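Q: all I have is the shape, not the residue letters:
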């Protein structure tokens, strides 16, 4: 890892502890962030709290809920070989809808919105992208940008998924209901 990347990671971890400190009312030095075998973060001293983190470039996201599951993903819209990534993200039918959205009015934001939503869902389920993004089916109205929220069932969880876009940042949050 480059010294620059290591410094960014250290700063990000420090900011996460500061935010968690203010949200949980505990000193930042006492906030312990651990990870289970699947890599999902958790707070051993706050067993009723579900937490999720994401970063993309200089952007960081943190989601925290009590007594429910949560997943968050933030993505910077940027030039990327998205065509090659579609089979890792979507089924053939859904990939066709994503291509139509990207090539239409949605531009690259459509691809990143789908990516962020699926990653948030899979983080809430505790698997991350290893959980099989292509087996998730997003609503066509979400893919095309006509709606920013939807609900779905995944791996025994009822989830509410929301998308937020500010400039070149896309953020999705999935919360169990």
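A: Now that the structure is in, tell me what you want to look at. Note that this is a predicted model, so its numbers are computed, not measured.

Q: switch to C-alpha atoms for all contacts and neighbour counts from now on
A: Noted.

Q: show me the contacts for residue 152.
A: By C-alpha atoms under 8 Å, 6 or more residues apart in numbering, the contact set of residue 152 is 158-161.

Q: tell me how far it lies from residue 122.
A: Taking C-alpha to C-alpha, to the nearest Å as the measure, residue 152 falls 12 Å from residue 122.

Q: cool, and residue 34?
A: For residue 34 relative to residue 122 (C-alpha to C-alpha), the value is 18 Å.

Q: what do you get for residue 135?
A: Residue 135 sits 11 Å away from residue 122, taking C-alpha to C-alpha as the criterion.

Q: turn the contacts of residue 152 into CSV, columns for secondary structure.
A: Compiled in CSV, these are given as follows (DSSP: H, G, I helix; E, B strand; the rest coil):
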residue, secondary structure
158, strand
159, strand
160, strand
161, strand
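
Q: wait, which of those is closest to residue 81?
A: Nearest to residue 81, judged by C-alpha to C-alpha, of those is residue 161 at 25.5 Å.

Q: put this next to the previous one:
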């Protein structure tokens, strides 16, 4: 997979990319990116960091070709911004060499992508999930099905927290994900989070990753 993308009905534009399929070097776009990249020790981590931000700019320039090289501003305690286009909502995510980005002309948006890696999910669920959600993962079926349910739950929570502009510091347990979504019976569902109606949609990221997009026309 190189770069693939699309648009949701009445929703954001999105793109997913695996840098291993792209024959190019990802360079910092500005001094801030260069400084942040310099703090990463492993070359692969630098490439992953720059690739995700490149994908976000790539999507912006596809949808808004009149815009010069976009300057991305991201924060620990607020939603990322596009200073030259404050009306645009944007979000990006990375998990190793895979990345996802989303762009909306209004409202709020959050996206999260995770590579599917076999792991003991119990400790993570204890910290991030309600008892009902943890039970839903445990009852999903065999080990493969449980892992799929775990990543659907995890990416959905991350996407919602990004819509809030909080990230994980906002408390993953404060986000409630319906069982139908966790079990894969529904790939698109609406939830209500702190008075805001959010649509959750699973984006096809291939067999080795799970990606969830959350968005709303409300701010």
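A: That came through, no problem. These numbers were taken from a predicted model, which means no experiment stands behind them.

Q: looking at residue 34 and residue 122 of the first structure, which is more packed in?
A: More neighbours surround residue 122 than the other of residue 34 of the first structure and residue 122, with 25 against 12 (other C-alpha atoms under 10 Å).

Q: the more buried one in helix, strand or coil?
A: Applying three-state DSSP: residue 122 of the first structure is helix.

Q: run through the residues that contact the corresponding residue of the second structure for it.
A: Mapped onto the second structure by TM-score structural alignment, residue 122 of the first structure lines up with residue 161. Residue 161 of the second structure is in contact with 110, 167-168, 170, 172, 175, counting by C-alpha under 8 Å, 6+ apart.

Q: for the residue minimising distance to the centre of the second structure, give its distance to residue 42 of the second structure.
A: In the second structure, the C-alpha nearest the mean C-alpha coordinate belongs to residue 112, at 1.7 Å (C-alpha atoms, centre = their mean). Using C-alpha to C-alpha, one obtains 23 Å as the distance from residue 112 of the second structure to residue 42 of the second structure.

Q: ok, residue 65 of the second structure next?
A: Going from residue 65 of the second structure to residue 42 of the second structure by C-alpha to C-alpha gives 33 Å.

Q: for the first structure, just list every one of the strands.
A: For the first structure, the strands defined by DSSP state E cover 34-35, 41-42, 49-56, 59-66, 70-76, 149-154, 157-166, 169-176.

Q: from those strands, which stretch is densest packed?
A: Ranked by mean neighbour count, these are led by strand 70-76 with a mean of 28 (mean count of other C-alpha atoms under 10 Å).

Q: which helices and strands sit right next to that strand?
A: strand 49-56, strand 59-66, helix 107-124, strand 169-176 (3 or more C-alpha pairs under 8 Å, 6 or more residues apart in numbering; DSSP states H and E).

Q: need those in a markdown table with distance to residue 140 of the first structure, can you?
A: Compiled in a markdown table, those are given as follows (distance: least, C-alpha to C-alpha, whole Å):
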| stretch | distance to residue 140 of the first structure |
| --- | --- |
| strand 49-56 | 25 |
| strand 59-66 | 26 |
| helix 107-124 | 10 |
| strand 169-176 | 16 |
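
Q: right, and those - which one's nearest residue 84 of the first structure?
A: Closest to residue 84 of the first structure of those, according to C-alpha to C-alpha: helix 107-124, at 11.9 Å.

Q: quick one: the closest one to the second structure mean distance?
A: Here the mean offset of helix 107-124 of the first structure against the second structure after fitting is 0.8 Å, by mean C-alpha distance after the TM-score superposition for the first structure.

Q: what comes up buried for that helix?
A: 108-124 (16 or more other C-alpha atoms under 10 Å).

Q: ditto for stretch 163-170 of the second structure
A: Buried-residue list, stretch 163-170 of the second structure, by 16+ other C-alpha under 10 Å: 163-168, 170.

Q: between the helix ranked longest in the first structure and strand 59-66, how many degrees?
A: Using DSSP state H to define each element, the first structure has its longest helix at helix 3-24. Orientation check (axes from the mean of the first three to the mean of the last three C-alpha atoms, to 10 degrees): helix 3-24 of the first structure against strand 59-66 gives 30 degrees.
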